[in-house]
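Visitor: Structural data only, the sequence is not supplied:
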């Protein structure tokens, strides 16, 4: 009805397919169908009790009002201390901006830095909102392919060929969504050497850096010599602490950029909920047992789903080193990614995502989230195998 009256740039704004598939799955469930949810990137665990109690305590203590746009000073200080300890990079409270979820850091960074025509290099397959926001602000989205033969790590030589005088921002994500790939310390050092001195900012999405396996050691590019001032780190609480619904994230950046990102907060969200921030403070300073137990359970599920997928003719699956996703190749099935997404939903009752939901280089792959119970994962594998046998 109003399509012709919308601002033209709205046509450039994409979406996150996971929520569309979730809605379709919920509609089928409403019709009485059993659907196994392997599409949504959300831990199936409850938020740890100590964090919930801290949120309740904060509500009872009156943390129900506005806060400064970049966050409560004491919570920013706690995050800075955590980042200094966890990432090995010295940060101060003035270099922290707290936001309602991690996405605002992504959106605000691109909005603050990218002019129409500026080039932004981003991972593909990668989180779809990267490309969506680049296009929305009028930037030129330049994909860097993440290839299975390179363990879904970007090829630094290929990256070098993509950099141009118009390159303004490079987005990296390690551990990665949707592939679970993790950049090695050598990769990170080479990327830093490549961009250092070229006035190229880095948006480093590190939301999964606590969810790693088999001795993987993700390192932040901000720790490389001369890179801290040019790096905006995106991090948050949703994945590590099962706090998706609390909407709590943060960015680490040069204090001048922090002031500008806070300005965007003022113009959009005003601030992040006060009681949520206090719950996040407890998450970082309280017991870490629940977070560690979640990672151990994710590793168990990873091994089950990888082994199960590799036992199905026509499907091959790398064993990811991070996140809670697998990105199996379905090239041996002779069907497109979108076809297989639909077949699994309609015929197997398994909700998964087409690899192309994460960019054109995702063709030939599916993404499964193993943030579900072992029982459901094993049931899904049986259903997938049965459907594949009938193709």
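Guide: Arrived safely. Computed from a predicted structure; not experimentally measured.

Visitor: Could you use CA atoms for every contact and neighbour count after this?
Guide: Fine.

Visitor: Check whether the closest residue to residue 231 other than its chain neighbours sits in a helix, strand or coil.
Guide: Of all residues not flanking residue 231 in the chain, residue 202 sits nearest, at 4.6 Å (Cα to Cα, 6 or more residues apart in numbering). Assigned state for residue 202: strand (three-state reduction, DSSP: H, G, I helix; E, B strand; the rest coil).

Visitor: Against that first model, consider the following:
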């Protein structure tokens, strides 16, 4: 059984009309937790006790995942009505009621349903110019590589990032790639097809950015037309800079901390506090990360995270305690390395050999 209500929210600039509905039904399937930027959510298929067709509910509360389980019958209040689903938000409420068995027809219908995030998306094939101009979803682009950046690592050295400058008959742009895509071997002159690209403006310049579902293929296309663009077109873009990073020397260790982090994706490796994750309250993780505050030869104080510390201490994995890691770093002093320092954080480190140290 479901009832609908229309709620109008008014701001000084405009009013927004939101249709809400209530639903009582039995869960037939739930998805895994999906991380989207800073918020996690999951889907569930629910068969209404009214006998209507099953419906997808998008639950924006990851802490309901353990209790909204298959077979349970829920009464859900104040769901936001969308064309193809219902949204369970912070304003929604729920309660558990006596179990209702879906009809045979509902069960057959539910078995044929797919969660939205598992359905294959079809990116529209576009030229570079069209892809940079569209507001209608993601694009597939076929283009020639004219410039390749070095791989850089962000997020404490855990995320590889690479930019490639590309051209076709309509124009040129930069494509930003992540993870495995970034670590492929590219050469100027290669022709690629990259799917699921979305337009993004970064530092007042438009670019195409790969999505988590993007795929890249090297292709042979002798008929591809492209602008005669020199690789110097991207020389002013710092992402393509291959200048040697400056050298620095660590003279003193101020602070070292090896700490437990949460391994659940929605918590983004949150540091445990008082023996538990401050977001999900989990106490099960045995995964650790590390941070150190270092003083350089010029008196600058910088922070180094786990991947950087691995290089500086010459170890494959940090499995030690804070005190043990501190001693490893002390034993390596003075430590000379090349790398960038961004917002007082050391990145993209290459430890120089002992013979180069002073």
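Guide: Perfect, I can see it now. Here the structure is a predicted model, which is why all the values come from computation and not from measurement.

Visitor: TM-score for these two?
Guide: Remark: TM-score between the superposed chains equals 0.23 [TM-score structural alignment, normalised by the length of structure 2]; 136 aligned residues with a Cα RMSD of 6.6 Å.

Visitor: Please report how far the residue nearest to residue 231 of structure 1 lies from residue 108 of structure 1.
Guide: 13 Å (Cα to Cα, to the nearest Å).

Visitor: one step back: report how many residues lie close to the residue nearest to residue 231 of structure 1.
Guide: Around residue 202 of structure 1 sit 25 other residues, with neighbours defined as other Cα atoms under 10 Å.

Visitor: That one against residue 234, yeah?
Guide: No. With contact defined as Cα atoms under 8 Å, residue 202 of structure 1 does not reach residue 234; the gap is 10.4 Å.

Visitor: who's in contact with the residue nearest to residue 231 of structure 1?
Guide: Contact partners of residue 202 of structure 1, counting by Cα atoms under 8 Å, 6 or more residues apart in numbering, are 169-172, 230-232.

Visitor: let's see it at 6 Å
Guide: Residue 202 of structure 1 is in contact with 169-171, 231, counting by Cα atoms under 6 Å, 6 or more residues apart in numbering.

Visitor: Over to residue 134 of structure 1?
Guide: Applying Cα under 6 Å, 6+ apart, the residues near residue 134 of structure 1 are residue 141.

Visitor: Could you list the buried residues of the helix or strand where residue 110 of structure 1 lies?
Guide: For residue 110 of structure 1, the enclosing helix or strand under DSSP states H and E is helix 103-113. Neighbour-count burial for helix 103-113 of structure 1 flags 103-111 (criterion: 16 or more other Cα atoms under 10 Å).

Visitor: Tell me which other helices or strands the longest helix along structure 1 touches.
Guide: Looking across structure 1 with DSSP state H, the single longest helix is helix 289-310. The helices and strands touching helix 289-310 of structure 1, judged by 3 or more Cα pairs under 6 Å, 6 or more residues apart in numbering; DSSP states H and E, number zero.

Visitor: which strand in structure 2 runs the most residues?
Guide: In structure 2, taking DSSP state E as the definition, the longest strand is strand 15-30.

Visitor: elements contacting it?
Guide: Using 3+ Cα pairs under 6 Å, 6+ apart: strand 15-30 of structure 2 touches strand 2-10, strand 39-48, strand 73-81.

Visitor: Distance to residue 58 of structure 2 and mean neighbour count added to these, as CSV?
Guide: Output for these, formatted as CSV (distance: least, Cα to Cα, whole Å; neighbours: other Cα atoms under 10 Å):
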stretch, distance to residue 58 of structure 2, mean neighbour count
strand 2-10, 17, 12
strand 39-48, 5, 22
strand 73-81, 9, 21
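
Visitor: Quick check: which of the ones you listed is nearest to residue 312 of structure 2?
Guide: strand 39-48 (34.1 Å; Cα to Cα).

Visitor: For the next helix or strand after that closest one, enumerate the helices and strands it packs against.
Guide: For strand 39-48 of structure 2, the following helix or strand on the C-terminal side (DSSP H and E) is strand 55-59. On a contact count with 3+ Cα pairs under 6 Å, 6+ apart, strand 55-59 of structure 2 meets strand 39-48, strand 86-88.
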